[in-house]
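Q: Quick one: sequence plus predicted model below, questions after.
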Amino acid sequence: MDLYRLAAIAALCVYAIALASPANAAAQMRIVSLAPSVTETLFALGAGPEVVGVSQYCDYPPQVRDLPRVGSFLTPNLEAIIALRPTLVVGLELSSDVREIRALNSMGYPVLLVSDDSVQQIETSIEKVGARIDRQDDAHRLVAQIQSQIAAIQERLANAKPLRALMLVGHQPVVAVGPGTYLDELMRIARAENIADAVGQQWPHLSMEFVIAMRPEVVLDGAMGTDQSSSSSFWEKYPTIPAVRDHRVYGYAEDPMLHAGPRVGQSLEIIARKIHPEAWDRETVGADK
């Protein structure tokens, strides 16, 4: 049976049940999230109990691990979403042309799409979600907290000299963080010059010849995770790279670093501490951890 026809039949069944049960109109919201950043935002705003389905990539906070999975923002499972009887589906703007999203809209399911490619977009998304689920005050407080975290780190790094840096998410192939991503923005806030910006792609595949020629002074390597020795054999082949020579190749955990959303301030601090550890070695601003 055609996907749209099947979905339409399911939608009619849900509608009929709703008409037969007036009490359902007063029930709490049933929210389906199609992206990790959206899920984290919903829980950060206190709407966790109203989340009934999440994307296959959602893993934070821990409570989401037991929730039904409904695909992802680019490959949503229409039947699974409809089966959860959502009163709101929240996804990313990137999926606005995905046919399943268009189908949900055409069948009358409320859909809210947000963006998370920059700090400003993350903050705007939090405000939009908060307004839609009637948690405006919580959204204002969360955005203010993020702005405070970022401002404190900017103040701490005010006199730091920018360093050439490279942030990788994988080795095979070598994939870097490039311009137009929130992580590239965090690197700039952390007083780093991202060598991958020269390529002009959001997630460029780099050759080691390029990396050697650009001479990064700091490398953040996601393939290493939190084990600093796990990729030593990879980097020891390139001793002329300043970051390798000076033992400034650092691993990082994917969580929270690769999760755009409410923990953006935490991710920024992780990056900043690795690029400019000296700013935390002195008691100039705030209290050290």
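A: Received, thanks.
Q: contacts and neighbour counts: CA atoms only from here.
A: Fine.
Q: where along the protein do the helices fall?
A: Remark: helices assigned in the chain by DSSP state H are 3-20, 36-44, 78-83, 99-106, 119-132, 136-156, 182-189, 208-214, 232-235, 242-245, 254-257, 264-275, 278-281.
Q: what's the angle from the second one to helix 136-156?
A: Angle between the axes of helix 36-44 and helix 136-156 is 110 degrees (criterion: axes from the mean of the first three to the mean of the last three Cα atoms, to 10 degrees).
Q: same question, the first one
A: Helix 3-20 and helix 136-156 are oriented at 130 degrees to each other (the same axes, to 10 degrees).
Q: Next, the angle from helix 3-20 to helix 99-106.
A: Between helix 3-20 and helix 99-106, the angle comes out at 30 degrees (the same axes, to 10 degrees).
Q: tell me what helix 3-20 is packed against?
A: helix 78-83 (3 or more Cα pairs under 8 Å, 6 or more residues apart in numbering; DSSP states H and E).
Q: by contact count, what packs against the helix it packs on?
A: Packed next to helix 78-83, using 3+ Cα pairs under 8 Å, 6+ apart, are helix 3-20.
Q: Need the contact partners of the strand ranked longest in the chain.
A: Longest strand of the chain, by residue count under DSSP state E: strand 163-170. Outside of strand 163-170, the residues within contact range by Cα atoms under 8 Å, 6 or more residues apart in numbering are 174-177, 191-196, 215-223, 275.
Q: P76 reaches I82, doesn't it?
A: No: counting by Cα atoms under 8 Å, P76 stays clear of I82, with 10.8 Å between them.
Q: picking up where we left off before, which of the residues in the longest strand of the chain are buried?
A: Across strand 163-170, burial judged by 16 or more other Cα atoms under 10 Å covers 163-169.
Q: take a look at this one as well, against the first:
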Amino acid sequence: MTWINTISVNEPLASILAVLVALLLERFIPISSGVNPLSMYRFICQRMANKVLKTNYSKQQALISGSLGLIVLVTPTVLISFLIYEFASYQWLLDVFVLWILLQFTTQTKIFSATIKAAASNKTLLAKSLLQSVMLRDTQLLSEIGIFKACIEGLFLRYAYQYVTVIFCYFLGGPILALSYRLCYEANHAWSPKLKGFSNFGKLASYVCSLFQFIPSALLSISFMLTTSPFLALKALVSSQYWTLYLRSVQLLLLFSVAQVMQVKTAGPVMYSQQKVRRQRLEGTKAKHGNFEAKEPSAKTYNTLMNLIFRHIIICTSVMLVLVSLSFSVLANTPELGPSKSRTAHEQRIITLSPHLTELVYSLNKGQAIVGVSDYSDYPKAALSLPRVASYQGANLAQIARLKPSHVLVWRGGNKDADIQKLIAMGFNVYQSSIKHPSDLVSEISNIGKFLDATERANQLANQLSAKITQIKQAYSQRSLTTLYYLNQYPLMGLGNDPWLNSLLQLCGLHNIYEDSLSAYPQLQVSDILRKQPALLIAADGSNQAQINTFWGKHASVFEGKYISANPDALHRFTIRALNEMERVCEEAYK
């Protein structure tokens, strides 16, 4: 899957390719409405409305119920999707899959086309039945021209709402924003304020959808007119009617675009739940100010619109393909992302993806070569001003690529395995750190020194560190204390089987009473601690001595052990500072 890792370096390129692949999948492998997750979601929306919305509700109660219903339905789905993305190894493939589901339009165009064919064959009842399955408006009283008009309007509006707006949201905020919009859109379709009884219940969903659709609808309207009839487009754009419609309703704006391009009549009164909803009748500016009258829609008009929409998709796709080609061209002419074998020490660009690695690189006098670090890299203070390229969520591969590092240092066990493999696949020179015991730190410093061409300094530090470890062991070889080491007071979290901290404690004969715990950091009970009666308590939670005395002083009558503090920022990191702090803790323990 190396090619996916390469794509993911360039986020705009990855997004464009994801949309193109999803469009092809949706066009040639459309998802049947029977198995489409969005159909199930719409069904859940309908069932919720049936259960929650009461006929005796006031306007305010209905509005509150609909608003809470939208939040209850959308929020969990979005949160679960977000978590899935956080742990996904190949997010680009997940983008394609999500877009394939969200961009469902082909199935409905087939229904519209079947409706047009039935109406043109004088199978009016069949046409009305087919149309009712995809439209909210009442279709039973429609004339043949009304059926043609409804199909034309429905086709273009679905193209705007289910294609263009979804893609716009994806480019703007990624798949999570696109999913959020689509869920709101489906809820709005089920609870449309145009339907009887839903005027207040569906108000929030309708409002949210309008916000999502506001900008992409204008972009579609302008681009659709420009790609079909530039002269009429310019004429419409300078008219006050166009911008008045835009501010009133994006739906009317879109229907005006169809009227302008096709020179047909659109909009006008519509029946919803046997109630007439009045809409402004629309026709193109050429017909309005010319010497001829706009045509009524027909089957031919529908087929022409289908071709124009397809042409619009082709033109937009071509533009995206040009952008992709330009991106590949730029990448092809960019120096290798990975390190060059001929780089000298002065040309090194180092990225560290763990705070302890940042600190070790500074210890090797290579801090001036660091160009990116992970969150919480706060020592020495100079590291605070460096760009952050990784967090608990993972490494930002695109940002790392832009920094063009010659050396990347990762923490095997702290960084995600998927991120490490991607960095290797992308051609970076990667060093994988793995430290569990103080003796490992000695060899690690030597290895990092070789990796960064700082062998002399690394050997010097490694020898000093090895001597310090030996010194501490010899000084306390005949000493021993049972010890409780805890990291947090509320709740009380102690040291369990973590190998690094236990090895440090054992340097001077401090034996953790919970070393055999199944967890690295178990939650403890004070009663159990008092029963075990450790000789020493070490508080590594940032508390000062006065706070420690206050917390444990209330048990002084049944506990005679000594309690001291330790600096967790120093001890918990695999650095030279940990040995210095451990030496101080040992002195305090036996004082």
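A: Right, received. Where do you want to start? Treat the numbers as computed from the prediction; the structure is a model and nothing was measured.
Q: What does the superposition give as a TM-score?
A: Remark: TM-score between the superposed chains equals 0.83 [TM-score structural alignment, normalised by the length of structure 1]; 267 aligned residues with a Cα RMSD of 2.6 Å.
Q: Mean per-residue distance, the longest strand of structure 1 versus structure 2.
A: With the two structures superposed, strand 163-170 of structure 1 lies on average 1.0 Å from its match in structure 2, counting by mean Cα distance after the TM-score superposition for structure 1.
Q: which bit of structure 2 covers that strand?
A: Counting by TM-score structural alignment, strand 163-170 of structure 1 pairs with residues 481-488 of structure 2.
Q: Next: stretch 128-139 of structure 1.
A: Going by TM-score structural alignment: stretch 128-139 of structure 1 matches residues 447-458.
Q: Show me how far the matching stretch is from its chain's centre.
A: Stretch 447-458 of structure 2 sits 38 Å away from the centroid of its parent chain (Cα atoms, centre = their mean, to the nearest Å).
Q: repeat for stretch 141-151 of structure 1
A: Per Cα atoms, centre = their mean, the centroid offset for stretch 141-151 of structure 1 relative to its chain is 17 Å.
Q: So for it, what gets flagged as buried?
A: Under 16+ other Cα under 10 Å, the buried positions of stretch 141-151 of structure 1 are 142-143, 146-147, 149-150.
Q: Turn the residues you listed into JSON lines, columns for distance to L88 of structure 1.
A: Compiled in JSON lines, those are given as follows (distance: Cα to Cα, whole Å):
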{"residue": "L142", "distance to L88 of structure 1": "21"}
{"residue": "V143", "distance to L88 of structure 1": "22"}
{"residue": "I146", "distance to L88 of structure 1": "25"}
{"residue": "Q147", "distance to L88 of structure 1": "28"}
{"residue": "Q149", "distance to L88 of structure 1": "30"}
{"residue": "I150", "distance to L88 of structure 1": "31"}
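Q: Would you enumerate the residues in contact with the residue in structure 2 sticking out farthest from the centre?
A: In structure 2, counting by Cα atoms, centre = their mean, Q478 sits farthest out from the average C-alpha position, at 55.4 Å. Contacts for Q478 of structure 2 (Cα under 8 Å, 6+ apart) come out as G509.
Q: What's the local residue count around L211 of structure 2?
A: Residues contacting L211 of structure 2 under the criterion other Cα atoms under 10 Å number 12.
Q: What strand or helix carries it?
A: helix 203-228 (DSSP states H and E).
Q: which residues in structure 1 does that helix match up with?
A: Aligned by TM-score structural alignment, helix 203-228 of structure 2 corresponds to no residues of structure 1.
Q: Measure how the longest strand of structure 1 sits relative to helix 182-189, angle-wise.
A: 160 degrees.
Q: count of neighbours near D440 of structure 2?
A: Neighbours of D440 of structure 2 (other Cα under 10 Å): 14.
Q: Same check on P68 of structure 1?
A: P68 of structure 1 has 17 neighbours, counted by other Cα under 10 Å.
Q: Nearest residue to S439 of structure 2 in space, please, no chain neighbours.
A: Once flanking residues are discounted, S439 of structure 2 sits nearest to S466: 7.6 Å by Cα to Cα, 6 or more residues apart in numbering.
Q: what's the counterpart of Q547 of structure 2 in structure 1?
A: Match for Q547 of structure 2 (TM-score structural alignment): S230.
Q: Show the contacting residues for the closest residue to its match other than its chain neighbours.
A: Distances taken as Cα to Cα, 6+ apart place M224 nearest to S230 of structure 1, at 5.5 Å, with adjacent residues excluded. Counting by Cα under 8 Å, 6+ apart, M224 of structure 1 touches 230-231, 250-252.
Q: Aligned counterpart of L92 of structure 1 in structure 2, please.
A: Superposed on structure 2 with TM-score structural alignment, L92 of structure 1 falls opposite W411.
Q: So L84 of structure 1 sits against V52, correct?
A: Yes: at 6.9 Å, L84 of structure 1 counts as touching V52 under the criterion of Cα under 8 Å.
Q: Between these two, which is the more surrounded one?
A: Using other Cα under 10 Å as the criterion, L84 of structure 1 and V52 rank with V52 on top: 19 against 16.
Q: Map the more buried one onto structure 2.
A: By TM-score structural alignment, V52 of structure 1 lines up with V371 in structure 2.
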